[in-house]
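> Pasted the sequence and its predicted model underneath.
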Amino acid sequence: MKNESPQRIYGDELKALRLTAGLSVEQLAKKFGVTPKSVQNYENDVSKIPTEHFLTLLQLSNLNLNPIFSHIRRLKAAIDYASVQRVSKRKKKIAHE
């Protein structure tokens, strides 16, 4: 089993996105401006897909990305809140010294 990492996009996921977009390896390679072998390398986990190609593939697959962006906004809000709390605690500590 693959070592699961939230930052890693696996080839089988890329292939699923390509198929969702209704594209062949050759068609996707043309859209990326790379050789079909490069696309195969991404899908076979031989090489990492460049970010701009991944974003293009997401657009081509017509997936609804709103849930992902909503999740990102919630995470950002939680991080911002935690940051404000840490600053507030430091100010209180300094005020009591």
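Looks like it came in fine.
> When you work out contacts or count neighbours from here on, use the C-alpha atoms and nothing else.
OK.
> Scan this protein for its longest helix.
The longest helix of the chain (DSSP state H) is helix 66-96.
> give me the element residue 16 is part of.
Using DSSP states H and E, residue 16 maps to helix 11-20.
> Next SSE downstream of that helix?
Once the chain leaves helix 11-20, the next helix or strand it forms, by DSSP H and E, is helix 25-32.
> Check it against this one:
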Amino acid sequence: MRSGIHPETRPVVFRDRAADTLFLIRSTAAASKTIVWEDGVTYPLIDVEISSAGHPFCTGTARVVDTAGRIERFQRRYGRPATHRG
């Protein structure tokens, strides 16, 4: 690898605000806040709104939307749309 062209990576703590979970990973992201980790070392802190800890798809709480049933219900209720003849 050529030197001087790749961004610096360093340990950064990401805090998922929705799930109240902390992740210590390497990142190039800039942070303005810091936090003291379990090992006593101070790391940069970045707050995120959602991560794998709280995302419905990753936690298995995702809902499957029955679009076929919804379309059939709409068509029963309001009839099939008129075809355009032109």
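Thanks, I have the structure now. Being a predicted model, the structure only gives us computed values, none of them experimental.
> Quick check: TM-score for this pair?
Remark: TM-score between the superposed chains equals 0.36 [TM-score structural alignment, normalised by the length of structure 2]; 54 aligned residues with a CA RMSD of 4.1 Å.
> so what secondary structure elements neighbour the helix holding residue 16 of structure 1?
Counting contacts by 3 or more CA pairs under 8 Å, 6 or more residues apart in numbering; DSSP states H and E, helix 11-20 of structure 1 is packed against helix 36-43, helix 51-60.
> if you compare these, which one is most tucked away?
The highest mean neighbour count among the helices and strands packed on helix 11-20 of structure 1, using mean count of other CA atoms under 10 Å, belongs to helix 36-43: a mean of 19.
> Please name every helix or strand in contact with it.
Helix 36-43 of structure 1 packs on helix 11-20, helix 25-32, going by 3+ CA pairs under 8 Å, 6+ apart.
> Out of those helices, which is closest to residue 42 of structure 1?
With CA to CA as the measure, helix 11-20 is the member of the helices and strands packed on helix 36-43 of structure 1 nearest residue 42 of structure 1 (5.7 Å).
> and that closest one, which residues are buried?
Within helix 11-20 of structure 1, the residues scored as buried using 16 or more other CA atoms under 10 Å are 11, 14-15, 17-18.
> Ok, which of the helices and strands packed on helix 11-20 of structure 1 comes nearest residue 72 of structure 1?
Taking the helices and strands packed on helix 11-20 of structure 1 one by one with CA to CA, helix 51-60 is closest: 16.0 Å.
> how many neighbours does the residue lying closest to residue 34 of structure 2 once chain neighbours are set aside have?
Spatially, and ignoring its direct neighbours in sequence, residue 34 of structure 2 is nearest to residue 44 (4.3 Å; CA to CA, 6 or more residues apart in numbering). Around residue 44 of structure 2 there are 19 other residues, counting by other CA atoms under 10 Å.
> Was I right to think residue 44 of structure 2 contacts residue 25?
No. Using CA atoms under 8 Å, residue 44 of structure 2 is not in contact with residue 25, being 10.7 Å away.
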